[in-house]
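Novice: Just need the structure, nothing else, for what follows:
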Amino acid sequence: MNENHSQILLDSAVAALNSGDSVLGASYLYDLWKHEPSILKSNAIRISHLLTIGGYWDAITSLLPKGTNSLVETGWLNSLTTSRPVNAANQPIPWYTYPSIEFIEPKVKREWNVFEWGSGNSTLWWSQRVNRVISVDHDPEWFRSISNQMPDNVSIKLITDKNSYVQALEQSVSEINGALLDVVVIDGEWRNECAKQAINFLSPEGVIIFDNTDRIMFREGTAHLDTCGLFRIDFYGMIASYLYKNCTSVFMNTPAFLRSGALPSDHRTSLGPTCSQALGE
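Specialist: Modelled structure (predicted):
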């Protein structure tokens, strides 16, 4: 394929995608990949997403029983299209693995206080479900883009200094009148150092959510929490906006956390129904 024809295919793909025709756009990209894959390498991940979005999803979903296409009902396809962690209703969800969200959400209590290292859609998700969310972030540009979206029960701070960032958990306790925290989320910068602080202000039945624990770079922090005698459950699975799986680990002081929550047949979360629930079985 000559360079001119490759450019025509690429321009045609962009035009189709911009017009909202993801199927046609993906077909041009696929043709380009077959003949000149090197052209797509510079933006390979996004191209792979566009090829996925360009599948015949309307036809696939229509052939399945209503509400049973999990890629649609969880919002995974929507998140792939928008490049944001959202559900099918375009509502924010955390960037944790889907299985961990399914596990955590039914157990959340309105009176809880939550602290996060790392802010974003998870902050918005928690704010709709708990009493108070305190979140810190290290990225000025990201902080400016999200801080004005937060509701009144969220306190979000920009902290760029490493020591101050790690110690922010201790400082946050004064905002909730010295109460211990029900949830501590490790999902930002300097996670190993944050993990060493996380247990210090955790309530007796509180939980620590440590995202991306499958990364070698976070072995130190994960191992530290293990040595503290916490119970750990690892949730491997897909995440919003991407094609791969990650691991989100939930640490708890006591197995009492496992005894709370609805029965499986009554389970309802922001990620949509199971197949049996959709079918009314």
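Novice: contacts and neighbour counts: CA atoms only from here.
Specialist: OK.
Novice: residues touching the residue nearest to Tyr30 when sequence neighbours are not counted, list them.
Specialist: Spatially, and ignoring its direct neighbours in sequence, Tyr30 is nearest to Leu51 (7.2 Å; C-alpha to C-alpha, 6 or more residues apart in numbering). Going by C-alpha atoms under 8 Å, 6 or more residues apart in numbering, Leu51 touches Ala26, Ser27, Leu29, Tyr30.
Novice: The last one sits in which helix or strand?
Specialist: Meaning Tyr30. Per DSSP states H and E: Tyr30 is located in helix 22-35.
Novice: and after that helix, which helix or strand comes next?
Specialist: helix 44-53.
Novice: Quick check: longest helix in this protein by residues?
Specialist: Criterion DSSP state H: the longest helix present in the chain is helix 3-18.
Novice: Okay, buried residues for that helix please.
Specialist: Ser6, Leu9, Leu10, Ser12, Ala13, Val14, Ala16, Leu17 (16 or more other C-alpha atoms under 10 Å).
Novice: Can you tell me which helices and strands it packs against?
Specialist: When contacts are defined as 3 or more C-alpha pairs under 8 Å, 6 or more residues apart in numbering; DSSP states H and E, helix 3-18 packs onto helix 22-35.
Novice: Please name every helix or strand in contact with the helix it packs on.
Specialist: helix 3-18, helix 44-53.
Novice: and the shortest one, which residues are buried?
Specialist: Spelled out, that is helix 44-53. For helix 44-53, a neighbour-count test (16+ other C-alpha under 10 Å) marks Ile47, Ser48, His49, Leu50, Leu51, Thr52, Ile53 as buried.
Novice: what sits against Leu124?
Specialist: Taking C-alpha under 8 Å, 6+ apart as the criterion, Leu124 is in contact with Pro92, Ile93, Met150, Pro151.
Novice: Mind picking the two most distant members of those residues?
Specialist: Farthest pair in the contacts of Leu124 (C-alpha to C-alpha) is Ile93 and Pro151. Separation: 15.4 Å.
Novice: Tell me which of these two has more neighbours.
Specialist: Ile93 (24 against 13; other C-alpha atoms under 10 Å).
Novice: Isn't that one up against Trp125?
Specialist: Yes - using C-alpha atoms under 8 Å, Ile93 is in contact with Trp125, at 5.4 Å.
Novice: for comparison, sequence B:
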Amino acid sequence: MLIRYTPGRTGLGEGVRRAARALLYAPTAWRMARDPAYPWINAGAVHCLDRFLAPSMTAFEWGGGRSTFFFASRVARLVTVEHREKWRRRLARELVGQGVANVTLRFAPPGDAKGRPEDRPAVWRQTGYVPGKPEFAAYADAILDFGPDSFDLVSVDGRARVACALNALSRLRPGGLLVLDNSEWEKYAPVFTAASGWPRRDFENGVWRTTIWCRPAGANT
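Specialist: Take a look at the predicted model:
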């Protein structure tokens, strides 16, 4: 059971809920305070990824930050896509300042660019998914610049997460992992439908959930 935060709600019951959330979140906050490169996802998922990643691997992520340094220190190459120019510049400075040279930082701001709908994998047609945020089409389609089976890991922790995840399915190598943070939200149900035949693990801490899928050999995307 997850204890969700409800904006605007007040009263004794909500105060208890907030206190419970803070208590459940404390271990993650402690780990993040100790390690600036500790990613903002569930601890179980972090442990799983730490065991999986290897120096020969290639990774892709939507939403840079702590995870960028976590992934970059464990793989050969990382592609990170950001939609906010101010944050992209800050992240670029920090990467240079820490001597991290294996990250390709890409900028895809929201706008009128239609993206690459003709190149989207068949799962879009199979699920009938219609993007709820068309302004992020180019952002979600950034991974389509790479061929099928390009990445050992794809992390979805930014905007337009369903569109990003659907595109990611075909860019993962067999045995590769797809990571979706905040996966408890009902709006991400199309991802679960699209990857219904893939082995999956859910990691919860009582506040939010991180889900990791493994692409099986022969999976159709």
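Novice: How alike are these chains, TM-score-wise?
Specialist: Scored against TM-score structural alignment, normalised by the length of the second structure, the superposed chains reach a TM-score of 0.69; 172 aligned residues with a C-alpha RMSD of 2.8 Å.
Novice: Export the buried residues of helix 44-53 of the first structure to TSV and append columns for distance to Ile233 of the first structure.
Specialist: Shown next, in TSV, are these (distance: C-alpha to C-alpha, whole Å):
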residue	distance to Ile233 of the first structure
Ile47	34
Ser48	31
His49	30
Leu50	33
Leu51	34
Thr52	31
Ile53	32
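Novice: of those residues, closest to Ser164 of the first structure?
Specialist: Lowest distance from Ser164 of the first structure to the buried residues of helix 44-53 of the first structure (C-alpha to C-alpha) belongs to His49, with 37.5 Å.
Novice: the helices in the second structure, which residues?
Specialist: Along the second structure, the segments classed as helices by DSSP H run 12-34, 43-52, 66-72, 85-97, 123-127, 137-140, 161-169, 189-194.
Novice: Which of those sits closest to Gly206 of the second structure?
Specialist: When the helices of the second structure are compared by C-alpha to C-alpha, helix 12-34 sits nearest Gly206 of the second structure, at 6.2 Å.
Novice: how about that closest one: buried residues?
Specialist: Neighbour-count burial for helix 12-34 of the second structure [16+ other C-alpha under 10 Å]: Arg18, Arg21, Leu24, Tyr25, Thr28.
Novice: how close does the residue nearest to the fourth one when sequence neighbours are not counted get to Lys187 of the second structure?
Specialist: Using C-alpha to C-alpha, 6+ apart and skipping residues adjacent in sequence, the residue nearest Tyr25 of the second structure is Val207, 6.7 Å away. Computed with C-alpha to C-alpha, to the nearest Å, the distance linking Val207 of the second structure and Lys187 of the second structure is 17 Å.
Novice: Kindly report the same for Ala45 of the second structure.
Specialist: Distance from Ala45 of the second structure to Lys187 of the second structure, by C-alpha to C-alpha: 21 Å.
Novice: ok, those two, which is more surrounded?
Specialist: Counted by other C-alpha under 10 Å, Ala45 of the second structure and Lys187 do not tie: Ala45 has more neighbours, with 21 against 11.
Novice: before we move on, the earlier item: export the buried residues of helix 3-18 of the first structure to a markdown table and tack on distance to Asp226 of the first structure?
Specialist: Output for those, formatted as a markdown table (distance: C-alpha to C-alpha, whole Å):
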| residue | distance to Asp226 of the first structure |
| --- | --- |
| Ser6 | 53 |
| Leu9 | 53 |
| Leu10 | 50 |
| Ser12 | 53 |
| Ala13 | 49 |
| Val14 | 49 |
| Ala16 | 51 |
| Leu17 | 47 |
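Novice: State the pair within the residues you listed that is farthest apart.
Specialist: Farthest pair in these, by C-alpha to C-alpha: Ser6 and Leu17, 16.6 Å.
Novice: in the stretch 101-250 of the first structure, which spans are strands?
Specialist: 113-117, 132-137, 154-158, 181-186, 202-211, 231-238, 245-252 (DSSP state E, counting those that start in this stretch).
Novice: Please name whichever of the ones you listed is nearest to Leu80 of the first structure.
Specialist: In terms of C-alpha to C-alpha, the element of the strands of the stretch 101-250 of the first structure nearest to Leu80 of the first structure is strand 231-238, at 11.8 Å.
Novice: now for the closest one, which elements pack on it?
Specialist: Strand 231-238 of the first structure packs on helix 98-104, strand 245-252, going by 3+ C-alpha pairs under 8 Å, 6+ apart.
Novice: Pull out the buried positions in that strand.
Specialist: Buried residues in strand 231-238 of the first structure (16+ other C-alpha under 10 Å): Arg232, Asp234, Phe235, Tyr236, Met238.
Novice: roughly how far apart are Ser100 of the first structure and Ser145 of the first structure?
Specialist: Taken as C-alpha to C-alpha, the span from Ser100 of the first structure to Ser145 of the first structure is 27 Å.
Novice: What of Gly178 of the first structure?
Specialist: 30 Å.
Novice: contacting residues for Ile159 of the first structure?
Specialist: By C-alpha under 8 Å, 6+ apart, the neighbours of Ile159 of the first structure are Val136, Asp137, His138, Tyr165.
Novice: coming back round to it: the helices of the second structure: which one's closest to Pro110 of the second structure?
Specialist: Checking these against Pro110 of the second structure by C-alpha to C-alpha gives helix 137-140 as the closest, at 7.2 Å.
Novice: The closest one maps to which residues in the first structure?
Specialist: The aligned range for helix 137-140 of the second structure in the first structure is 163-166, by TM-score structural alignment.
Novice: What residues of the matching stretch count as buried?
Specialist: Residues Tyr165, Val166 are the ones in stretch 163-166 of the first structure that count as buried (16+ other C-alpha under 10 Å).
Novice: For Ala26 of the first structure, see how far away the aligned partner of Trp40 of the second structure in the first structure is.
Specialist: Aligned counterpart of Trp40 of the second structure in the first structure: Trp95 (TM-score structural alignment). Between Trp95 of the first structure and Ala26 of the first structure the computed distance is 26 Å (C-alpha to C-alpha).
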